[in-house]
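*Asks:* Need the 3D shape of this:
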Amino acid sequence: MPLTKVKDLLVHAQEHGYGVPAINVFDYNSIKFAAMAAEEARMPLIIQYFPGFDVHAPLADIRDIAVAFARRAAVPIAVHLDHSRSFEIAVSGLGAGFPSVMVDGSALPYEENVSLTAEVARCAHAMGVDVEAELGHVGVGMNLEDMTDAARFTDPDQAVDFVSRTGADSLAIAVGNAHGNYIRTPELDFDRIRKLREVLDIPLVMHGGSDIPDDQLARAVRCGMSKFNIATEYQRAFYNNMKEFFADGSNAGAYFKALRAIERPCIDFVKSKIDVLNPDGYRL
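*Replies:* I've put the predicted structure just below:
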């Protein structure tokens, strides 16, 4: 089917009460398994790539593979470039042909974040490309303060100003979530999610969606969040299943057998996230 825009996919999700997993991929098979999961579940999906991995696979190569799978799919699949922390990285994503990019100026002073995001949005929108931005400090899960210090969370009033001045199409927010492995179980600020949903007219994004308990993910959907980034758990699914396949030594060197062995559990992992983020059982 025609390539779906991230913005359109998220608006549809918001209108129909489900969340969309945004699966961080890293090679051909991680893209393939994610796309297969979406088709089996008959639900939309976002395939996204972290630009820091370009030392392993160039942006344009991953973009081409992801777009090819998205166009062959019988369900809407969108393609997105994750965490561009500078204007130059975002522009490299535009040059590589990504139909959606994230610009992350959240570590900058507020006015610099506004300026960077607005500049990227002007360039991207001129090319018909969607832009995700970030406001608030979505830190790392091994730093307890990043998960618990409300001063680091997204301020609703500031978010209104930020969106109006930047033209961002979606906004990643800090509400107790963090990147990577968590030092303890996160506790999301659902009141803050609801307030942000009330005051903003663009979709809300959760980074650090890995290892957040299922009940909290489902509640976040019902509070109005639409996009949920999943990276750490997906990589762990590959690693753990590959490790199990080679554990007893009998399959040493059997790389292609290993790929076949991990295919089903990795697909099922993605399908499990699709189901958790669809608490009311919507289907296309």
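*Asks:* rest of the way, CA atoms for contacts and neighbours
*Replies:* Will do.
*Asks:* what about the longest strand in this protein?
*Replies:* strand 77-84 (DSSP state E).
*Asks:* hmm, who's touching it?
*Replies:* Identification of contacts with strand 77-84 by C-alpha atoms under 8 Å, 6 or more residues apart in numbering yields 3-6, 9, 35, 38, 44-51, 63, 66-67, 70-71, 90, 93, 98-104.
*Asks:* I'd like the structure of this one too, to check against the first:
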Amino acid sequence: MRINYRELIEDAQNRSYAIGYFEAWNIESLISIVKAAENKRSPVMIGFCGEYLENAERKYEVDLELFSKIAKEVALKSSVPVITLLNESNTVEYTLKGIEAGFDSVMYVDEKIELEEMIIRQQKIVDQAHRKGILVEGEIGSLGLVDASSGDFYEGNKTRPEDAVYFAEKTNVDLLAISFGNVHLLEKSKAELDFDLLKTINEKVSIPLVLHGGTGIADEDFKKTIENGIVKVNIGAGLKREVIKSIQNYFEEYDVDEMNPNDVLGKGNLQDLDFYSHEGLITKVMNYMDLFNSTGKADKYI
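*Replies:* Sure, this is the predicted structure:
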């Protein structure tokens, strides 16, 4: 079902849970994420990464409006509240396209520009988004990053509380993603979160806070982040890793050269590659919903 995003944020704050944003990349992952939410009777946020959709090296250009329509249709037919997001677009132009395409929310990021320039750009986005009732997520600070191929770590810049306050007041964004030790693409260890910084920012900033880099967060830390103002958690890399592992396991278990191609793809039975590769994804999303305390929170809307 579709629901007002602002209403869902308020519900998460009032009932001490976080909304999980689980990033999809195709229709199978989109449907699997919503299936997990229905299994757990949990609100959920679905969407796509703007950076990847607008990637200049993509072989085929993405029809952003089509992607938005698919996500909205999946949301509409779901039995639980579903919000759509165009996440982390790297250009103002593509973020504005996301607004026109009808996503419930958008996010623009560019860690290379100065704060004042970011404020100017965000003001333009917020102005157009709010005219259409679309929420905007901003970001202050930059997350650390792990290079998955080399294992090299690139240190980010933690959010300064005074910058967070200034940015929120000047831009009128609806949510704020912050950096307090969380790391993008951290899979083989867990982030060391600065809870004192999170608490300080939460006390000073009047808008809801967002945690990116959720894959690298220890299970026991999610509860504490929610207690200190986090209302939305982003999970991306870990979902793709789960599907990749399942695909590897599939080809170890089955000799596809000796199988009917329609059993491998299309029938949706236990031997179907799409089914096989996404069962682990569904389970992983369900586990996160328990950690976010969102399990069962959709019951009031059903």
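*Asks:* once aligned to structure 2, how far is the longest strand of structure 1 on average?
*Replies:* Strand 77-84 of structure 1, aligned to structure 2 and superposed, deviates on average by 0.6 Å (mean C-alpha distance after the TM-score superposition for structure 1).
*Asks:* what about the strands in the stretch 101-250 of structure 1?
*Replies:* Per DSSP state E, counting those that start in this stretch, the stretch 101-250 of structure 1 carries strands over the ranges 130-135, 170-173, 204-206, 225-230.
*Asks:* Find me the equivalent region of the third one in structure 2.
*Replies:* The counterpart of strand 204-206 of structure 1 in structure 2, counting by TM-score structural alignment, spans residues 209-211.
*Asks:* mean shift of that stretch relative to structure 1?
*Replies:* Mean for stretch 209-211 of structure 2 is 0.7 Å (mean C-alpha distance after the TM-score superposition for structure 1).
*Asks:* if we can go back for a sec, turn the strands of the stretch 101-250 of structure 1 into JSON lines, columns for distance to Ser84 of structure 1 and mean neighbour count.
*Replies:* Below are those laid out as JSON lines (distance: least, C-alpha to C-alpha, whole Å; neighbours: other C-alpha atoms under 10 Å):
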{"stretch": "strand 130-135", "distance to Ser84 of structure 1": "10", "mean neighbour count": "28"}
{"stretch": "strand 170-173", "distance to Ser84 of structure 1": "13", "mean neighbour count": "25"}
{"stretch": "strand 204-206", "distance to Ser84 of structure 1": "15", "mean neighbour count": "26"}
{"stretch": "strand 225-230", "distance to Ser84 of structure 1": "15", "mean neighbour count": "26"}
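*Asks:* Format these as a markdown table; extra columns: distance to Lys243 of structure 1.
*Replies:* Converted to a markdown table, the strands of the stretch 101-250 of structure 1 look like this (distance: least, C-alpha to C-alpha, whole Å):
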| stretch | distance to Lys243 of structure 1 |
| --- | --- |
| strand 130-135 | 35 |
| strand 170-173 | 33 |
| strand 204-206 | 29 |
| strand 225-230 | 21 |
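*Asks:* can you tell me which of these comes nearest to Tyr239 of structure 1?
*Replies:* Closest to Tyr239 of structure 1 of those is strand 225-230 (C-alpha to C-alpha; 15.0 Å).
*Asks:* Give the other helices and strands that that closest one contacts.
*Replies:* helix 6-16, strand 20-25, strand 204-206 (3 or more C-alpha pairs under 8 Å, 6 or more residues apart in numbering; DSSP states H and E).
*Asks:* Switch the ones you listed over to JSON lines; also include distance to Asp82 of structure 1.
*Replies:* Shown next, in JSON lines, are these (distance: least, C-alpha to C-alpha, whole Å):
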{"stretch": "helix 6-16", "distance to Asp82 of structure 1": "12"}
{"stretch": "strand 20-25", "distance to Asp82 of structure 1": "8"}
{"stretch": "strand 204-206", "distance to Asp82 of structure 1": "12"}
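*Asks:* So for Asp155 of structure 1, which of the ones you listed sits nearest?
*Replies:* Using C-alpha to C-alpha, the nearest of these to Asp155 of structure 1 is strand 204-206, at 13.3 Å.
*Asks:* Leu96 of structure 2 sits in which helix or strand?
*Replies:* In the assignment (DSSP states H and E), Leu96 of structure 2 maps to helix 92-101.
*Asks:* Next one: the aligned residue in structure 2 for Asp64 of structure 1 from Arg58 of structure 2, what distance?
*Replies:* Matched across to structure 2, Asp64 of structure 1 falls on Lys69, judged by TM-score structural alignment. To Arg58 of structure 2, Lys69 of structure 2 is 21 Å away according to C-alpha to C-alpha, to the nearest Å.
*Asks:* Comparing the two, which shows the higher neighbour count?
*Replies:* Between Lys69 of structure 2 and Arg58, Lys69 has the larger neighbour count (other C-alpha atoms under 10 Å), namely 15 against 10.
*Asks:* Counting residues, which helix of structure 2 comes out longest?
*Replies:* If you go by DSSP state H, structure 2 has its longest helix at helix 273-291.
*Asks:* mean deviation (superposed) between that helix and structure 1, please.
*Replies:* Helix 273-291 of structure 2 versus its aligned partner: 1.3 Å mean (mean C-alpha distance after the TM-score superposition for structure 1).
*Asks:* Could you list every helix and strand in contact with that helix?
*Replies:* Packed next to helix 273-291 of structure 2, using 3+ C-alpha pairs under 8 Å, 6+ apart, are strand 19-23, helix 27-40, helix 219-227, helix 237-253.
*Asks:* Highest mean neighbour count out of those?
*Replies:* Ranked by mean neighbour count, those are led by strand 19-23 with a mean of 26 (mean count of other C-alpha atoms under 10 Å).
*Asks:* Give me the distance between the counterpart of Gly181 of structure 2 in structure 1 and Phe33 of structure 1.
*Replies:* By TM-score structural alignment, Gly181 of structure 2 lines up with Gly176 in structure 1. Counting by C-alpha to C-alpha, the gap from Gly176 of structure 1 to Phe33 of structure 1 is 29 Å.
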